[in-house]
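In: Quick one, what's the 3D model for this:
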Amino acid sequence: MDLGSRVDTLMDGLTADLERLTAIPSVAFPGFPAEPVRQAHDLLVDLPHGAGVERLDLPHGAGVERLDLPDTAPVVVAEVPPPTPDAPTVLLYGHYDVQPPGDESLWLSPPFEPTPVAGGLRARGIADDKPNLIVHLGVLRAYEGRPPTGLRIVLEGQEEYGSAFDDYPPTDPDRFACDAMVIADMGNLRPGSPTLTTGLRGAAELVVEVRILDEPRHSGEFGGAAPDALLALLKVLSTLHDVHGDVAVEGLRREEWSGTTYTQEELRTLAGVRDGMPLIGSGSLGERLWGGPAVTVIGIDAPSVDQAASAVVPYARAKLNLRFHPQQDPDAALVTHLEALRPFGIPLTVTPGDTGPGFEPATGGPAYRAALTALREGWGTEPSYVASGGSIPLVNGLAKAVPGAEILLFGAQDSMCNLHAPNERVLFSELRSAVIAEAAFLREFAAAHRDGSAA
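Out: Below is the predicted model of the structure:
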């Protein structure tokens, strides 16, 4: 039986397991109950056993264990030893926590009740990232627990919010030792188009603050001479972009993008841009989305319109989110830009926040070549590559822990799946193809080691 036929026999069971897992509201954000996160963990500890992976306390066998870190949801770590001493080992990653559902009135069905849609299912987390956990399970079942490579399976429980696990791998490198990694927290640019992600933009946040007066003052009596904090802040924010909407902060890297990207129509639909509204920036969409920086004002504190008084504003602040080129070191370019400004002669207070570096994996090695062959087999068409404006902080930690391992980013999601948005969905066709592709990757990568082409 060929690999595709074998996976077809597994699909009903895999789909049922995906529904079970997605029905658990495993949101690991503060303010949400911890019990569903533990339930999802426990289910994932049990599921691999039926695929030939036994408990760690059995000697000389594969195993599943729990990794506990401070203030962090438990991490599932499973291991399948390589079939021969010279076979490679592959690390498979995914996360079982999900984003909060948000405004449930915007959902067409309850967010934690998996509901059929055309060709798939709708629910929170059913694309990000629970189907990729089921992909790993499907690969184990396809090989009846005896894959052609060794496996280290790492299933995280607090990726969406962030946790101590992001920085943990370099402190315990032996636990993550491998020859290649499949980071299954990504997917295809569009359904049916196999895609490798070859770049992740970095991310940083900061707060810029203007505090001038002790309290509001009558705008008729003092406006025009008394300094206005909100006017000063708006003048600062206006310096961040040029007339085209491109970022105008010196020192932020921007390069042309040569890979696949969205059409303008696709981007307008995905972003929900209203008819008649322009896109901002110049250059290709890939350059704007992935090859260069983006600065977004994600929050602002100022008097509300509904409660506004006729007064000069004494205080205002804004929170900025910066996305930067995958190969740019997290630096102080935006902070330097803001601190140099003196709107109307007024000094600013700039407070840097969290920063996460970008990532750009090496391509062209044996794992990358094996992945191209495997994606072609899984989807039946030529693969392409994209980057991502989102970041996965753990990837950098894994790269530091195992610097010699090739890192591949692909999975069962697609860009049309509404991840982090209402009515998130996954397609059965993408799930099936991802299982075939990951299983084929293990076969091809093992073969490359046997015939010496991985040297």
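In: Every contact and neighbour count from this point should use C-alpha atoms.
Out: Fine.
In: Looks like Thr72 contacts Tyr161 (just checking).
Out: No: using CA atoms under 8 Å, Thr72 is not in contact with Tyr161; the gap is 9.9 Å.
In: Would you mind telling me which of those two has the busier surroundings?
Out: Thr72 (18 against 14; other CA atoms under 10 Å).
In: Give me the neighbour count for the closest residue to the more buried one other than its chain neighbours.
Out: In space, and not counting its chain neighbours, Thr72 is closest to Ser163: 5.5 Å by CA to CA, 6 or more residues apart in numbering. Close neighbours of Ser163, defined as other CA under 10 Å, add up to 20.
In: what's the distance between Ser163 and Ile392?
Out: 12 Å (CA to CA, to the nearest Å).
In: Name the residues of the lengthiest helix in the chain that come out as buried.
Out: As assigned by DSSP state H, the longest helix anywhere in the chain is helix 428-450. Neighbour counts over helix 428-450 (16 or more other CA atoms under 10 Å) mark 428, 430-449 as buried.
In: that's a strand at Pro110, yeah?
Out: No: counting by DSSP: H, G, I helix; E, B strand; the rest coil, Pro110 is not found in a strand; it is coil.
In: Which other helices and strands does the helix or strand where Asn321 lies contact?
Out: Using DSSP states H and E, Asn321 maps to strand 315-324. If contacts are counted by 3 or more CA pairs under 8 Å, 6 or more residues apart in numbering; DSSP states H and E, strand 315-324 sits against strand 202-211, helix 229-237, strand 294-301.
In: Make CSV out of the ones you listed and add distance to Met11.
Out: Converted to CSV, the helices and strands packed on strand 315-324 look like this (distance: least, CA to CA, whole Å):
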stretch, distance to Met11
strand 202-211, 36
helix 229-237, 51
strand 294-301, 40
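In: does the closest residue in space to Pro48 that isn't next to it in sequence sit in a helix or strand, and which one?
Out: Nearest non-adjacent residue to Pro48, counting by CA to CA, 6+ apart: Leu137, 6.4 Å away. Using DSSP H and E, Leu137 sits within helix 130-142.
In: one more to line up against the first:
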Amino acid sequence: MTSSPDQIRARVREVMPSVRADLEALVRIPSVSADPARADDVRRSAEATAELFRGEGFDDVQILTAAGGAPAVVARKPAPEGAPTVLLYAHHDVQPVGDPADWDSEPFEPTERGDRLYGRGAADDKAGIAAHLAAIRTFGDDLPVGVTVLVEGEEEVGSPTLEAFLTEHQHLLAADVIVIADSGNWDIGEPALTTSLRGLVDCFVEVRTLTHGVHSGMWGGAVPDAVTAMVRLLATLHDDNGDVAVEGLVHGKAADVEYPLDRVRAEAGMVDGLELIGTGSVVDRIWTKPAIATIGLDVTRTADASNTLIPSVKAKLSVRLAPGDDSKRAMRAVEDHLRTHVPWGAQLTFTPGELGEPTQIDATGPAYDAARAAFKDAWGGVEPIDMGVGGSIPFIAAFREAFPQASVLVTGVEDPDTRAHGANEGLHLAEFEKVCVAEALLLHNLAQG
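Out: Take a look at the predicted model:
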């Protein structure tokens, strides 16, 4: 029986080759949930995931859906008498690869270079599945706690049916502790628990000034073009310091965590001479203050441009919300701002998009103590920090609402250079082993009470 921290660490090391092989097999399945043509691959990914947990002795393994959503895997092993039940979450769907030319190796062929394993999903989030496998495989038939595994199949498209899934299958998923393996650590060698996440609203804004394009020489100077009107409108979203200028959005204060400017510049890939925007500490700006970015623009390409005033232009805005905000109220605030500031009487069409609630976790209590002890042990005495995340994982709010009595631990395998969602996504292999050790130690610690 694997019982001491040293035995657990040694056993994790023994199982890592098989865990990595299983991870690589999953990465080879192009389970892109955003692409309808990949629906069969998403199903194949769910089936492969289910088979992995059947191989670990889980008798109750099902592939389930709700409200017509993508297939999710639920696998359950009952708790020993008196022990808690832990729900382990990950997702098996992945982002599109983008332009394959941007990748240094085939996106769906896992490739080791240096200290990383590259491939789409190698980190986000098939490594989360593999970390759960490693922890379970470490104990074999002697799991010290009850384990329920939930591996979702549509996280990368916003988990549209997850709330319905949690409602319909709540009897299968009830747990004392929920471990969500879809976040990251502060840095290589520095573990973290994610305790706050920004929310998200996005929207489409169309500005129209003309019913049709007209000659720029004949009408320019008197008649405004839509592109200039849009540029002026977008400029009102920030003040001169770069802080968001939309009234009514929540602002907060982050933990006292140092994020050196040289590290920010390197990890964000900032060009030489570029300045930061906003005020406050770096972590305030990326964890607990709102942010607005224009992430898409529909307008004439320069290659197709003629001397014509553009009649209409459409933009997509991504708005990140600070913890404590409300997504529906924030969407109204953004719309009100845009309608108030559209210049020169141009026509504005506002189309709301996705909503995702921000999250603030009170990371106190026995489960969090057990997690911090496990992380410290796995990282050789390095204390984990409580980290915010500027990105959004809206489904965490859904878990907290569905299981209000459960402690929710948000962990993960990513590091600042993982490049999740981008080209050359990569998993740092040494850190991945520490993640696996930490999760196994967490199960051990939770069993100890």
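In: centroid residue for the second structure?
Out: With distances taken as CA atoms, centre = their mean, Ile393 lies nearest the centre of the second structure, 5.1 Å away.
In: Distance check, Leu427 of the second structure against Asp60 of the second structure.
Out: Relative to Asp60 of the second structure, and taking CA to CA, Leu427 of the second structure is found at 30 Å.
In: Comparing the two, which residue is more hemmed in?
Out: Leu427 (27 against 13).
In: List the contacts of that one.
Out: 116-118, 122-123, 127, 413-414, 418 (CA atoms under 8 Å, 6 or more residues apart in numbering).
In: for it, helix, strand, or coil?
Out: strand.
In: how much space between it and Val437 of the second structure?
Out: Applying CA to CA to Leu427 of the second structure and Val437 of the second structure gives a distance of 16 Å.
In: related to what we said a few turns ago, measure the residue nearest to the centre of the second structure to Ala181 of the second structure for me?
Out: Computed with CA to CA, the distance linking Ile393 of the second structure and Ala181 of the second structure is 11 Å.
In: try Ser105 of the second structure
Out: From Ser105 of the second structure over to Ala181 of the second structure (counting by CA to CA), the distance is 26 Å.
In: The two: which is more packed in?
Out: Higher neighbour count among Ser105 of the second structure and Ala181: Ala181, with 26 against 17, using other CA under 10 Å.
In: just checking, that one is part of a strand?
Out: Yes: Ala181 of the second structure forms part of a strand when assessed by three-state DSSP.
In: Tell me the counterpart of it in the first structure.
Out: Using TM-score structural alignment, the partner of Ala181 of the second structure in the first structure is Ala184.
In: ok so, going back, mean shift of the helix holding Leu137 of the first structure relative to the second structure?
Out: Here the mean offset of helix 130-142 of the first structure against the second structure after fitting is 0.9 Å, by mean CA distance after the TM-score superposition for the first structure.
In: List the contacts of the next helix or strand after that helix.
Out: Tracing the chain past helix 130-142 of the first structure, the next element assigned as helix or strand by DSSP H and E is strand 150-156. Contact partners of strand 150-156 of the first structure, identified using CA under 8 Å, 6+ apart, comprise 73-83, 87-97, 133, 176, 178.
In: in the second structure, what residues pair with strand 150-156 of the first structure?
Out: Using TM-score structural alignment, strand 150-156 of the first structure pairs with 146-152 in the second structure.
In: The matching stretch vs the first structure, average distance?
Out: Compared with the first structure after fitting, stretch 146-152 of the second structure deviates on average by 0.8 Å (mean CA distance after the TM-score superposition for the first structure).
In: Measure how far that stretch is from the centre of its chain, please.
Out: Chain-centre distance of stretch 146-152 of the second structure: 19 Å, with CA atoms, centre = their mean, to the nearest Å.
In: same question, stretch 194-206 of the first structure
Out: With CA atoms, centre = their mean, you get 8 Å for stretch 194-206 of the first structure.
In: Straight-line length of it, end to end?
Out: OK, stretch 194-206 of the first structure end separation, CA to CA: 36 Å.
In: just stretch 141-149 of the second structure next, same as before
Out: Across stretch 141-149 of the second structure, first to last residue, CA to CA, it's 16 Å.
In: ditto for stretch 373-385 of the second structure
Out: 12 Å.
In: list the buried ones in it?
Out: By neighbour count with 16+ other CA under 10 Å, stretch 373-385 of the second structure contains the buried residues 373-379, 383-385.
In: For the stretch 301-450 of the first structure, which segments count as strands?
Out: 311-312, 315-324, 349-356, 384-388, 406-409, 413-414, 425-427 (DSSP state E, counting those that start in this stretch).
In: Kindly name the residues of the second structure that line up with the first one.
Out: It refers to strand 311-312 of the first structure. Counting by TM-score structural alignment, strand 311-312 of the first structure corresponds to residues 308-309.
In: compared with the first structure, how much does the matching stretch deviate?
Out: Using mean CA distance after the TM-score superposition for the first structure, the mean distance for stretch 308-309 of the second structure is 2.4 Å.
In: Tell me which helix or strand the aligned partner of Ala90 of the second structure in the first structure sits in.
Out: When the first structure is aligned by TM-score structural alignment, Ala90 of the second structure is paired with Gly94. For Gly94 of the first structure, the host element (DSSP H and E) is strand 89-95.
In: if I line the two up, what does His244 of the first structure land on in the second structure?
Out: For His244 of the first structure, the residue aligned by TM-score structural alignment is Asn241.
In: Against Gly280 of the second structure, how distant is its match?
Out: Counting by CA to CA - Asn241 of the second structure and Gly280 of the second structure are separated by 11 Å.
In: Likewise for Glu267 of the second structure?
Out: For Glu267 of the second structure relative to Gly280 of the second structure (CA to CA), the value is 19 Å.
In: swap in Tyr259 of the second structure?
Out: If you go by CA to CA, the gap between Tyr259 of the second structure and Gly280 of the second structure works out to 12 Å.
In: next one: Ala130 of the second structure
Out: 38 Å.
In: Out of the strands of the stretch 301-450 of the first structure, flag the one nearest Gln39 of the first structure.
Out: Shortest distance between Gln39 of the first structure and the strands of the stretch 301-450 of the first structure, using CA to CA, is found for strand 425-427: 21.9 Å.
In: Mean distance of the closest one to its aligned residues in the second structure, please.
Out: Mean for strand 425-427 of the first structure is 1.4 Å (mean CA distance after the TM-score superposition for the first structure).
In: Give me the range in the second structure that that strand lines up against.
Out: Under TM-score structural alignment, the match for strand 425-427 of the first structure is residues 426-428.
In: what's the answer for stretch 282-298 of the first structure, then?
Out: Taking TM-score structural alignment, stretch 282-298 of the first structure hits residues 279-295 over in the second structure.
In: Endpoints of that stretch, how far apart?
Out: Start-to-end, stretch 279-295 of the second structure (CA to CA) is 22 Å.
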